[in-house]
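# structure here, sequence nowhere to be found:
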């Protein structure tokens, strides 16, 4: 008995066709469970399915739960769901002008099928309304031939009257009295299995060949087809010898159809992999959407379709390599919030640099382009960032830091570029807009480039800094200010409207974010600073202040004995994976991080660019230089000796890389691409060049570096404009008291051996001789 709180008309034993989010299946209602759930039995999987009463009522009202009349399926031995929908071709006019003969024939066949089902449904309902007719054929025929019934049939538009036998078969097989929908009267004409016409042994061989084709990607279609025909030919030879009838040889088109009919998600995944099967069969997810700027930011990386030159500190060409781009894009406006070009493979560090650009105003763009239509205004604190899952376990500290700063991190699935389709689309736009237009660009696949006789690698002329400038030129001047196809407006305009309507969120302390983005180590702070990974970090004044704040909190049992010994305390140091020039020590008494520099000056490197802090040598390079010095038995104690070892390491790097295969040498591109450094023995030449009134110096030697002029000097007089020169009257005239003649610059003779020095050109020596 149905409980009173269930208002839907459902009874035990009823069969339903249920449509759930993941599948559609045939089920029979059994009972109401103690948890007040409707228990159904899946007839195919033979397992219970529980549905809440309110959900089932909703399914009954929107057509996701279709009740099948009792007896309609078992009596006819139909397929699982014979109550199918009406074919769309049934509702189309078979006499429509402009359609082909095939389309007209299909529409007419569907119309005839529907008219037959509609006629039988009406006849069955008429029979149910007159139960005195019984099962006699004559009585049934007389009833449907009567004037009253024929008149009502003509008014309803029926053009065909079935005989008594057909009506009785429909009554027995299609529904029950009171429930005879038209769809229950659709028959299966033309739906029989045509493969049954062939012998079983032939079907078995065909199945084996088809299974072999879908089981492995190495199996070719032509091979399995010929293997199938070979079995038929060998069997027919034996049958001819025995005087038996030969097996039919099916056509190649029939065999192809058999192969295609087996295609499904399972067979496709077996042959091509699950990823390919999902891309082919699984429905696409809803694209990412955002309601305001910085709500959702995507960070992804790609290797650029362009070659760049890699030069050493002397400006010598060492190799060519394709840089990597780490990019951040705002989903709401499609504004580019960060872009980092480097020879470093994708890593958490490149993502950190990109994040630092996201949260800062891009002064390097504003200085160059100004506030060009708001195209340089993309920055702020993102609410959620989506990053590559491959960085998840190596960047646990990054996730915790981002979460502490109020930035939620979502890891994208590995190997699914469709998850970040927006940023993938921009990579293609950047290729078309910038990289493919350069001589060293790669617009086609390598095979096509080879067929066309193109070698972009040989045309590589530009360093990575030039490529970075070209990239930002395209982003600021073109991409940000031109209408986007998905937005119907420019990204800069959309960003400006969103920021004005929703305001711009920002990081509370950007400097603190930089300090926290790194690895964490526990170490001991003493009067000599701290030691991390074999490197010592110390600055007397900073170390003193840290000891003053923290020493009183250290455990006494772990302190050094003696009143004159150095104090020690356990601290936590945060350090950058690719920058060994400094660490940040956590001052837990003031809840702040304190920067300590590396005592080895040779580790300190170039100033930062694009909003990044100053960057020194990476930990891996520091270890490599130390190993290099030990291998060559070089002194490695004083700062001068360490700097000389670093100089020798980079000096021999080009020769080392030149002897390597390209795939091995490309890993050193990031190390080679460094700014030049000076060590003891390098020659620095000062050269004084008189200035001109127009601000340019004539024939300035390009080999010399610029230097600030020292001492007093008198500006040269500009030539008279429209008057004759008074050179004769100026002779012998004393100079004004305030304008003393400039002092000659101090010069130093160049050493005799210049083979290993920075400047080693004949032009430099000639210019120096002229100056002396």
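Received it, and whenever you're ready, just let me know what you need. It should be emphasised that the depicted structure is a prediction, and the values quoted were computed from it without experimental measurement.

# please count neighbours and contacts with C-alpha atoms only from this point.
Fine.

# what's the single longest helix in the chain?
As assigned by DSSP state H, the longest helix anywhere in the chain is helix 101-129.

# which element follows it toward the C-terminus?
Proceeding N to C from helix 101-129, the next assigned helix or strand is helix 137-145, under DSSP states H and E.

# contacts for the helix or strand just after that following helix?
Next helix or strand after helix 137-145 toward the C-terminus (DSSP H and E): helix 147-155. With contact meaning CA atoms under 8 Å, 6 or more residues apart in numbering, helix 147-155 is reached by 143, 144.

# next one: helix 147-155 to chain centre, how far?
Centroid displacement of helix 147-155 relative to its chain, using CA atoms, centre = their mean, to the nearest Å, is 68 Å.

# may I see the buried residues of that helix?
residue 153 (16 or more other CA atoms under 10 Å).

# please name every helix or strand in contact with the next helix-or-strand element following that helix.
Following helix 147-155 in sequence order, the next helix or strand is helix 164-173 (DSSP H and E). Applying 3 or more CA pairs under 8 Å, 6 or more residues apart in numbering; DSSP states H and E, we find helix 164-173 packed against helix 101-129, helix 137-145.

# tell me which of those helices sits most buried.
Greatest average neighbour count among the helices and strands packed on helix 164-173 goes to helix 101-129 (a mean of 18), per mean count of other CA atoms under 10 Å.

# just the angle between that helix and helix 137-145, please?
Per axes from the mean of the first three to the mean of the last three CA atoms, to 10 degrees, the angle that helix 101-129 makes with helix 137-145 is 110 degrees.

# who are the packing partners of helix 101-129?
Helix 101-129 packs on helix 164-173, going by 3+ CA pairs under 8 Å, 6+ apart.

# show residues contacting whatever helix or strand comes next after the helix it packs on.
Toward the C-terminal end, the helix or strand that comes next after helix 164-173 (DSSP H and E) is helix 200-215. Helix 200-215 has contacts (CA under 8 Å, 6+ apart) with 195, 219-221, 224-225, 227-228, 231-232, 247, 255, 258-259, 267-268, 270-271.

# these in helices, which ones?
Among the contacts of helix 200-215, DSSP H puts 221, 224-225, 227-228, 231-232, 255, 258-259, 267-268, 270-271 in helices.

# this is the comparison structure:
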């Protein structure tokens, strides 16, 4: 026997369940008892089992909004209609509101009572005499039940048409229509003007008075055009009511912005709480209120740009675990730079400030990172990297600063530093008291100098200042670390390899071509192909004798195209493959690499070797300086690229640290000059270490002088012998007479050594 449910044609339901959220209309009941509904928005049919729908109806998760096509008005009844208007604790306005609510409720009860009796009386009709007799009889009984109002005949006929059909006249529908103006009493052209007025009002910076004035102007024009002299325009109260009742989240967003609309219509969430250090770390990025300088090699200012700041804050202690100030807008790269800063001891701060009350000790591995829902944070790159090292990711609620109020607060605190710096712009939305001068005119700090000021502020002020009703971050951090310990990363260098962005590339036997650069190392390429060859898709391969084709996952640093990290899917390890021009591309961004390629094509420069590309890179940098000095102001992107390139080409910008076993000389194979293939000045090769002291040195000098003298003497003898042979060949030769003698002449080894050495010293060719 099929199950029976109270669902009929014309019924509509509102289901707030996450899996079926929306409004649905009943379609049919299947033979197995399941019920088919149609989504009112998408027209898609959904099938719900009988028992599931019955449970939803019983639990209140399926609310019927229309019964056989008649609105039920279930949302119109609330407890406000039952409040006592004679309560001594309320004011006059509240008392009037409660009395009006009770009046509406009593009126709706009276109408519902009369309509119900009418539907139950078969012999009554809307004929005046019969209807009057029926209303009189019903009024007598209703008066005894506390409903003293007698409905007139004309009103009753209106109620019959307005509120449902016989047997289906919901009380909620009647109550919902009480005390409201009906649009149907206005002509269609007035309703069209109403829509236009509402559309104008919800535009930015439009006041109600302006919208009402537009409506009245249009109304007078339409009335004159239609020659309607008796009709009057809606009053001011009616127009205001139309505007107020049109408010929705979407219209509010158009007028006041998405964030304000979200704060007005969407419920807030609680801020994050932590019970120990490094349990939760919040990261966020913002544009600072200070202009920084971008200078060329001569110190000439090329452009003034506002910097971006990334903060990583420990929720438990409010300690700053990492920060990164740069000219680049939010990206995975800047966020990863800040994350790396949280995982390492702040040695640069300790060298500069010392321990200073523990204010430089903020570092460690966070259990969970709370990130903003910006597009730069939700990519596969960041999630893959952090999960790889055992760090969980949580995303803050959309457009809800309250969820990460801690980092928002420190941004506001740090703005006090930027506002006091030269080049700082005034904060806040009220610009009426702002100075007339452009704040960028007084800017004098570069990114490096501003970072130094920021670190000084964090260590000397923020970390050691006791907030109102709390504990200084440095002291709270120290207590928490002593009690709960400090978690660290197993291998910090993992993030060095994983830093940056995620991408897909194609690996062949010739290496990887990625973003105009080629990365290849014969041994590493062979290992990658050997390990991942069984994982290839056969239909993607070329014919026999051709190179294998592998689609690989790569991680790259946008500011360094010298290396590319390739994921070996067979072993799960990252393999770092160098650029075919390893020295030239070191610390060269991918954007500048693309620009360098274009510059080489335009100037027809050679690109066969690393040395030639290094020279081309210097020529491009000099070309950019010449262009900017000529008066062409660089764009923000060009200024960022130029500054990054200037730092990478600057002297002493790179230091390599290695560990070696002790040796006698202290060098132990460490190169102390650049390789010959990279050297640009082509100077003489450096001399190796000398052993034996002064005695050994003097002996070596004498030996080299003797060897040079012997070589010069032998060369002179050979030259004299050749001259004699030429002269003897030119004149008649005498008869050959053999002389036998055992007294050979002794060979002379006397020569002018000082003259020879002076001659050699004048030769500047040397060794290349």
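Good, I have the coordinates. Everything quoted here is computed from the prediction, not taken from an experiment.

# could I get the TM-score for this pair?
Once superposed, the chains reach a TM-score of 0.58 (TM-score structural alignment, normalised by the length of the second structure), with 600 aligned residues with a CA RMSD of 6.2 Å.

# before we move on, the earlier item: the longest helix of the first structure to helix 164-173, inter-axis angle?
If you take the same axes, to 10 degrees, helix 101-129 of the first structure sits at 80 degrees to helix 164-173.

# just how off-centre is helix 101-129 of the first structure within its chain?
In terms of CA atoms, centre = their mean, the centre of helix 101-129 of the first structure is found 53 Å from the chain centre.

# one more: stretch 99-110 of the first structure?
Stretch 99-110 of the first structure sits 47 Å away from the centroid of its parent chain (CA atoms, centre = their mean).

# now the strands for the stretch 401-550 of the second structure?
In the stretch 401-550 of the second structure, the strands defined using DSSP state E, counting those that start in this stretch lie at 501-508, 511-514, 517-519, 550-557.

# residue in the first structure paired with residue 418 of the second structure?
Per TM-score structural alignment, the equivalent position to residue 418 of the second structure in the first structure is residue 435.

# ok, for its match, nearest residue in space, not its chain neighbours?
Distance criterion CA to CA, 6 or more residues apart in numbering; nearest residue to residue 435 of the first structure, sequence neighbours excluded, is residue 441 at 5.2 Å.

# number of nearby residues for the one you found?
23 (other CA atoms under 10 Å).

# give me every residue that touches it.
Residue 441 of the first structure neighbours (CA under 8 Å, 6+ apart): 305, 306, 307, 435, 456.

# if you set the cut-off to 10 Å instead, what comes out?
Residues in contact with residue 441 of the first structure, defined by CA atoms under 10 Å, 6 or more residues apart in numbering, are 304-308, 322, 431-432, 434-435, 455-457, 459-460.

# try residue 273 of the first structure
216, 217, 265, 266, 267.

# out of the residues you listed, who's nearest residue 337 of the first structure?
Residue 337 of the first structure has its nearest neighbour among the contacts of residue 273 of the first structure in residue 265, at 39.4 Å by CA to CA.

# which of the contacts of helix 200-215 of the first structure count as buried?
221, 224, 225, 228, 232, 255, 259, 267, 268, 270, 271.

# distance to residue 328 of the first structure added to those, as CSV?
As requested, those are exported to CSV (distance: CA to CA, whole Å):
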residue, distance to residue 328 of the first structure
221, 45
224, 49
225, 51
228, 54
232, 61
255, 51
259, 45
267, 38
268, 35
270, 36
271, 36
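
# and of the contacts of residue 273 of the first structure, the nearest to residue 317 of the first structure?
After measuring these against residue 317 of the first structure - CA to CA - the closest member comes out as residue 217, at 44.5 Å.

# OK, contacts around the closest one?
Residue 217 of the first structure neighbours (CA under 10 Å, 6+ apart): 268, 270, 271, 272, 273.

# separation between residue 324 of the second structure and residue 437 of the second structure?
Separation of residue 324 of the second structure from residue 437 of the second structure (CA to CA, to the nearest Å): 29 Å.

# which one's more surrounded, the two?
residue 324 (20 against 8).

# just after the strand or helix carrying residue 664 of the first structure, pick out the following helix or strand.
Assigned by DSSP H and E, residue 664 of the first structure falls within helix 662-665. Using DSSP H and E, the helix or strand that follows helix 662-665 of the first structure in sequence is helix 669-672.

# could you tell me where the helix or strand following that following helix falls in the second structure?
The element immediately downstream of helix 669-672 of the first structure (helix or strand, assigned by DSSP H and E) is helix 727-730. Mapped onto the second structure using TM-score structural alignment, helix 727-730 of the first structure spans no residues at all.

# counting contacts, what elements does helix 727-730 of the first structure pack onto?
For helix 727-730 of the first structure, there is no helix or strand it packs on, judged by 3 or more CA pairs under 10 Å, 6 or more residues apart in numbering; DSSP states H and E.

# before we move on, the earlier item: correct me, but the match of residue 418 of the second structure touches residue 322?
No - using CA atoms under 10 Å, residue 435 of the first structure is not in contact with residue 322, being 11.0 Å away.

# can you work out which residues contact both of those two?
The overlap between the contact sets of residue 435 of the first structure and residue 322 (CA under 10 Å, 6+ apart) consists of 304, 305, 306, 307, 441.
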